Structure formats: structure tokens, C-alpha cells
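Engineer: The following comprises the amino acid sequence and a computationally predicted model.
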Amino acid sequence: MELADETPDDWWAIEALYDLTFAPGRKALSSYRLRDDVPAVPAFCRVVRYDDGGIGGAIRCWPIRIEDHRALLLGPVAVHPTRQGEGLGSLMIRDVLERSAPAGWPRVLLVGDAPYYERFGFNRLNGVVMPPPTNPDRVLGHGAWAGIRGRVRKSLD
């Protein structure tokens, strides 16, 4: 297996993986409003590809802004049910976190379960507001968030 950049040929397989791993209403979530009509950041759209060409996991990131501060919105991240427990999700998340700040993205935000994401260095963000109806306890950040407050909005850069 290898961790590789997503290619245009991967699109359908990744969408099928997301449909398989997430609830049918995944696109109704508020985080998807931040992704509508905004291209993902290609350097942070990765797949775990096996020798047979199959995809065992996928991660995508999107540009967002909080006031004048840019950040990456991490997710969705998914691992095929037959590959869960192999550390693929951790591999993909760590890859994004190791490469984001050096690439000019000092902040990463996600909506998720704090007990799971704390091991990667994510913490609850007070004062950073996702579009409703997001639970504020699930808004987590990694990186340079000191003093940053405001509404999360989509970005085109």
C-alpha cells in the first residue's frame, strides 16, 4: 500500500467510500456548506492505495477563513470497513498535520469527537463558530489558533 495524492480517476471510488462509511445524509451537514462550489486543496487530498489499485482510505481538506485567518477544514476522512483498525485513518491525519504548516496552512479545523482527535493534538475551539447546527463541542483545532475568534466561512484560496 501507499499514501498517494488523489487523482481525477479516484473521484468515483472516493465518493463510494464516503457513501459507504458515512450516513446517507452526510451532504446535509453544515460542513458541506463550506465545501459547496469550492475546490478542495489538492495537496491535502490523499488516498491509501493498494497494489491492486483499490482504495482503502481517503482524506480531503478544504480552504476556510475565520475573519482574515486562513485554515484547512480537514475532512471527510474515511477508511473502508474492511481496513479499519489498521491505522490508515491515523496515517492520513498525521500526513495532513505534518505537511500543513510548512505549506502555509498554520491552522487545521475539523468537526469531530474530541476524545478521538485529541491524540493528534486537536483541542476544542472556543469562539470559532461553524455554520449551524454544528455542536460547538465538536469544533476542534490544531495549530496556531491563539486569539482567533469568529465565524467559519468558505474560502476560494
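Structural biologist: Good, I have the coordinates.

Engineer: drop to CA atoms for contacts and neighbour counts, all remaining ones
Structural biologist: OK.

Engineer: Residue 114 against residue 120, yeah?
Structural biologist: No - using CA atoms under 8 Å, residue 114 makes no contact with residue 120, being 10.0 Å away.

Engineer: all helices for this protein, in order.
Structural biologist: 11-21, 30-33, 88-100, 114-117 (DSSP state H).

Engineer: ok, second structure coming up, stack it against the first:
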Amino acid sequence: MAGRPEGVVSREAPASLVHDAVSRQVVPTPSVAFGDISPSRGEIARAIVVVAETAADIASREALLDRAMGPMRRKKSSEKLRRGRRPSEGLAFVARDAAGAVIGTVRLWDVRLGEGGPAALLLGPLAVDPALKNAGIGSALMRHALAEAARLGHAAVLLVGDAPYYGRFGFSAEKTGALAMPGPYERRRLLALELIEGALDGARGTLRAAGRKLTAQRLSLAA
């Protein structure tokens, strides 16, 4: 499993380390030709922290998802496995900038592979503030989330996404040929990563929601 990107502080890091990571930022020299005074990718990476999501993050997270994915995000087949459920215990994260604002999010969900099949995780949505694309924030969230999933003993993670991007984290369609999502999707985009070797051997059937159900109050907050 790949480690966290350099400069990304995990949720276990002491406050002094977080402060030190932020304080090392170097203000870039403005470009005379283009007037570019935006921070570089490396400077943004050094300024972010990946931490566990809290209830106070719900509004910011939902607003970020709307900006990054648009109104059709709730129509995706993956949403059928998330609706009315809580993320898997300990596997909901946000990325914060130096000011504490939510600039990225990722959550993982408990699923079953077919009727009575083995347990696995469904990852998504992964989203980053559109103004901060290509700054390494998505990669930081992915590596942190996968490391935590492995630490907690989960066997496999699935997602629906682009292989050229998620392949860098070890995802492929090699063992998803006999699996299906509960709704329209592109088969080539159903990808998986084994955290325990052989966990997906012989896996087949349609993914089913298996996570903890939301209470009525939390359902209204998430709507």
C-alpha cells in the first residue's frame, strides 16, 4: 500500500506538526508575464490536512459535491447503495485547507457482493473543489482512505470510475467481470482493489447495500 503523499498530514498528527506543515509554505514570486500569484501544487499539498469527517462538515461537503459533480450526482447507480445509509465506521474523510475549509471529500460504504456474498467497501464519491483540481488533493484523500480501510481489516474496495486515474492506486477491472451495480453503469468502469489477496476470487452477483441505516434526523440533514 502506498504511503501518504509528502506533506499531507494525517488525522493522527499532533497539532504542532499540522502547524509546522502549514508554516513552511513559500509565497510564490508573481509571474511578470502572466500575473500568476496562485500557489503551486506542492504548496497546496503542504497546506492541507486529511481528517475524519464530522457532523459539522455536512453542509460544506454537500455544497462541494454540488459544485464538483452537479445535480445529476444523485442519479448515479452508486447512490442506490448509499441512500439511507451511513458510511462504513471510521471511513469518511475530508481535506481541509490552512483556514479549515472543506476542499475535498471521500467516503466508503459497506456492501455485499451478491445475495449473501462476501463483504466489501464501495468508495465514493471522491470530490475536490473545482478551483483546486490537479493539486494532489484527490490522491491524498485516496491514499489516506485506502490505508485506513486496510488498517481496519477490510478485504476489498470497489468503485465506479476511470481506470487511467484509479489504476495508480491499484484498481482494475480484472476481478469485476461477474459483478454488477444495481442500475445503469458502464461495465468497464467497475473497478476493484483487493486489500487482502484473493478476497475477490470467485466474487459474483449484484452489489447490495449493507451499511448502517441513517436515523430520520440524519436523513433530513443529508437530503
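Structural biologist: Sure thing, it's come through. As the structure is a computational prediction, the values presented were derived from the model and not from experiment.

Engineer: ok, residue 114 and residue 120 of the first structure, which is more surrounded?
Structural biologist: residue 114 (17 against 12; other CA atoms under 10 Å).

Engineer: now for the more buried one: what does it line up with in the second structure?
Structural biologist: Under the alignment (TM-score structural alignment), residue 114 of the first structure maps onto residue 163 of the second structure.

Engineer: for residue 15 of the first structure, same thing?
Structural biologist: With TM-score structural alignment as the criterion, residue 15 of the first structure matches residue 62.

Engineer: gap between the closest residue to that match other than its chain neighbours and residue 53 of the second structure?
Structural biologist: Of all residues not flanking residue 62 of the second structure in the chain, residue 222 sits nearest, at 8.0 Å (CA to CA, 6 or more residues apart in numbering). Relative to residue 53 of the second structure, residue 222 of the second structure is positioned 13 Å away (CA to CA, to the nearest Å).

Engineer: who has more neighbours, the two?
Structural biologist: Applying other CA under 10 Å to residue 222 of the second structure and residue 53 shows that residue 53 carries more neighbours, namely 19 against 14.

Engineer: Surely residue 134 of the second structure touches residue 41?
Structural biologist: Yes - with contact defined as CA under 8 Å, residue 134 of the second structure reaches residue 41; the gap is 7.2 Å.

Engineer: Which one's more surrounded, these two?
Structural biologist: residue 41 (14 against 11).

Engineer: can I assume the more buried one is in contact with residue 133?
Structural biologist: No - if you go by CA under 8 Å, residue 41 of the second structure and residue 133 don't touch, sitting 9.3 Å apart.

Engineer: Aligned counterpart of residue 74 of the first structure in the second structure, please.
Structural biologist: For residue 74 of the first structure, the residue aligned by TM-score structural alignment is residue 123.

Engineer: List the residues that contact its match.
Structural biologist: 106, 107, 108, 109, 157, 158, 159 (CA atoms under 8 Å, 6 or more residues apart in numbering).

Engineer: give me that answer again for 6 Å
Structural biologist: By CA atoms under 6 Å, 6 or more residues apart in numbering, the residues touching residue 123 of the second structure are 108, 159.

Engineer: same deal with residue 67 of the second structure?
Structural biologist: Counted by CA under 6 Å, 6+ apart, residue 67 of the second structure has zero contacts.
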